[in-house]
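Chemist: Please find the sequence and the predicted model below.
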Amino acid sequence: MGDGQIAAIVLIVLLVMLSFMTIKIVPQSEKFVVERLGKLHAVLGPGLNIIMPLIDSVKHRISILERQLPSIEQDAISKDNVLIKASIVVFYRIVSPENTVYRISNIDQAVATTVAGIVRSELGKIDLDEMQSNRAPLNASIKIQLADATDDWGIEVTRAEVLDINLDAKTMDAMLQQLNAERARRAAVAKAEGEKRAMELKAEGELFTAQRVAEAKRIQADADAYATTTVAAAIRENGMEAIQFEIAKRQIEAIGHMASSNGTRTIILPTDLADAFGAAAKMFGRKPS
């Protein structure tokens, strides 16, 4: 092999190496930070990119996928002076790799430390009951403050949430006693309200019955008064004949009751019964048959 062939092979090898150094293919999930002579030059996005060989170099390959920090355990004291331990989860992703690379040395540790301080401050502003019943405002406030604090680091906080609130044994026992006492109180109140309602319903029933009895008595009294008034008017108009008719009617009613009795065998009619009906017939303008 001659010198010319060797030189050609060397040239081809150098061209291939320069091509590899010049062309950079960046995956979709990453960004490359390029330095030129030790200084930040560019950030390469996904796809085919070209840099200057021997002058430019890829110093950092940064994943832009969303990341989850290990669960953060943070002690705090609530507004009502209860010692608690909060469990926090944080998700974030890198949006400006140049800031993440050149402004902070350990991004995960920095975010965890920042979260701890923010959570301790926010938990101290609210009561324990509010933490356990409504965490949405707390989580929203933590996320906003964390986003502001980490804005210069080139990251975007996608989720920051307090997952759990744990208490020490003494506080838990006290809360259980308070919960049991509250349940007993509610049960007593419910029982008292039930008894009160039962008494009210009973009183309403008795009042309704009394009203109906009074109404019936009133109607009967009105009927009796009407009958008395009618008889009195008849007596005023017809005198003794009306009295005899009323007596005869009462006698017939009594005889009817006697006839319907099982023990009745003989019925004796008064002798003046026909005379009474004759007088009644004259009173109404008809003659007895």
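Modeler: Right, received. Where do you want to start?
Chemist: CA atoms for contacts and neighbours, from now on please.
Modeler: Fine.
Chemist: By residue count, which helix of this structure is the longest?
Modeler: helix 169-238 (DSSP state H).
Chemist: where do the strands sit along the protein?
Modeler: 23-26, 30-36, 39-44, 47-50, 56-63, 67-68, 72-77, 83-94, 155-167 (DSSP state E).
Chemist: got TSV for the ones you listed, with mean neighbour count and distance to A259 too?
Modeler: TSV is the format used below for the strands of the chain (neighbours: other CA atoms under 10 Å; distance: least, CA to CA, whole Å):
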stretch	mean neighbour count	distance to A259
strand 23-26	15	121
strand 30-36	20	117
strand 39-44	16	123
strand 47-50	12	121
strand 56-63	18	115
strand 67-68	15	105
strand 72-77	18	98
strand 83-94	19	96
strand 155-167	17	92
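Chemist: Tabulate the ones you listed in JSON lines, adding columns for distance to E241.
Modeler: Shown next, in JSON lines, are these (distance: least, CA to CA, whole Å):
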{"stretch": "strand 23-26", "distance to E241": "130"}
{"stretch": "strand 30-36", "distance to E241": "126"}
{"stretch": "strand 39-44", "distance to E241": "131"}
{"stretch": "strand 47-50", "distance to E241": "129"}
{"stretch": "strand 56-63", "distance to E241": "124"}
{"stretch": "strand 67-68", "distance to E241": "115"}
{"stretch": "strand 72-77", "distance to E241": "105"}
{"stretch": "strand 83-94", "distance to E241": "104"}
{"stretch": "strand 155-167", "distance to E241": "102"}
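Chemist: The structure to be compared is supplied as follows:
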Amino acid sequence: MGTALLYVLIVFAALVVLSSFVTIQQGTIGVTTVFGKYNRVLFPGLNFKIPLIEKIFKRISIQNRSVELEFQAITVDQANVYFKAMLLYAVWNQDEETIKNVAFKFMDERSFMQALVRTIEGSIRGFVATKRQAEVLGLRKDITEHVKEQIDKTLEDWGFHLLDLQMNDITFDEVIMKSMAQVVASNNLKAAAENEGQALLITKTKAAEADGNAIKIAAEAERQAAQLRGMGVALFREEVAKGMSMAAKEMQQANLDTSVILFSMWTEAIKHFAENSKGNVIFLDGSSEGMDHTMHQMMGMNKLMDNKK
């Protein structure tokens, strides 16, 4: 009987010793109580606790946690908006007061998650209720900042901190989605038409500029050609005048009448008209008076040229 009692005592002592040590996993913090009252915090590793009296009340994860949210909100113009979001949160820090809040603020994890999700949804619904349907899609960042601003203090009181809130999807009722798609399509068509009009205007403007430049170039070429033709005619006349002057001087030196050379030039001119003219008829004044008149004119031109010299 004594031996059996000894065995019982040994086993009891071994159980007491074993229950005096507890292991806390990495990324976790233990909270202990003594007779149901908070006692202390146990950090990762092997920890000693008072056997039979000190108990592990809760093991709290200090790692980041995530949860997906799906809920509905209504805009100020009565449009239904459907949100899909991802919430990332964690324990605020490892201070004793923070850990106590995490351990004792809520009855269990399910109650905490329900309060967290409803708080986030309520904050977003309140924000969306002040906006119009057309504004919501462009307010992802504003919604996130609003939620953080509204619930950060509340979460801190609970011992948590909101790390990130991502709006993964924002949709509307099917009718609204179709109308929005039509608006986008019509805006795209309008932009395409405006771009096409601008391109056509640029093309026509460039073509008009090219035509104008071509006309300017042609006009300048014609001006230069006319100038060169005028210079050619002037040089021709100058050479003719020089030839006539030289011929007249030679005839004067030979005591010949200069009217003979003028008559010769007149006949050569008639011959040239006949050979090169496109017409079929040349009208000449063949009377002696007409011929005499022409000769006097030619002699007058000759005297005028001699006076200039």
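Modeler: Sure thing, it's come through. Just so you know, these numbers come straight off a predicted model, no measurement behind them.
Chemist: on contacts alone, who are the packing partners of the longest helix of the first structure?
Modeler: For helix 169-238 of the first structure, the packing partners by 3 or more CA pairs under 8 Å, 6 or more residues apart in numbering; DSSP states H and E come out as helix 240-260.
Chemist: so stretch 193-211 of the first structure corresponds to what in the second structure?
Modeler: Under TM-score structural alignment, the match for stretch 193-211 of the first structure in the second structure covers residues 198-216.
Chemist: Report the distance from the matching stretch to the chain centre.
Modeler: Computed by CA atoms, centre = their mean, to the nearest Å, the separation of stretch 198-216 of the second structure from the middle of its chain amounts to 28 Å.
Chemist: compared with the first structure, how much does it deviate?
Modeler: With mean CA distance after the TM-score superposition for the first structure, stretch 198-216 of the second structure departs from the first structure by a mean of 1.6 Å once superposed.
Chemist: The first structure: matching residues for stretch 163-176 of the second structure?
Modeler: With TM-score structural alignment as the criterion, stretch 163-176 of the second structure aligns to 158-171.
Chemist: for stretch 57-65 of the second structure, same thing?
Modeler: Stretch 57-65 of the second structure covers residues 59-67 of the first structure once aligned (TM-score structural alignment).
Chemist: which outside residues touch that stretch?
Modeler: 29-35, 91-95, 97, 101 (CA atoms under 8 Å, 6 or more residues apart in numbering).
Chemist: repeat for stretch 138-154 of the second structure
Modeler: 119-120, 123-124, 127, 161-162, 165-167.
Chemist: quick check, nearest of those to M180 of the second structure?
Modeler: M167 (19.5 Å; CA to CA).
Chemist: is it true that that closest one touches A85?
Modeler: Yes. Proximity of M167 of the second structure to A85 meets the contact threshold set by CA atoms under 8 Å, at 4.5 Å.
Chemist: From A79 of the second structure, how far out is L200 of the second structure?
Modeler: 42 Å (CA to CA, to the nearest Å).
Chemist: So for the two, which sits in the more crowded spot?
Modeler: Shown here are L200 of the second structure and A79; by other CA atoms under 10 Å, A79 has more neighbours (16 against 12).
Chemist: check contacts around the nearest residue to the more buried one once chain neighbours are set aside.
Modeler: Using CA to CA, 6 or more residues apart in numbering and skipping residues adjacent in sequence, the residue nearest A79 of the second structure is Q133, 6.1 Å away. For Q133 of the second structure, the contact set (CA under 8 Å, 6+ apart) comprises 75-77, 79, 81.
Chemist: thinking again about what came up before, can you list the contacts of stretch 138-154 of the second structure in CSV and add distance to T267 of the second structure?
Modeler: Formatted as CSV, the contacts of stretch 138-154 of the second structure follow (distance: CA to CA, whole Å):
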residue, distance to T267 of the second structure
T119, 121
I120, 118
S123, 116
I124, 113
F127, 111
H161, 121
L162, 117
L165, 111
Q166, 108
M167, 107
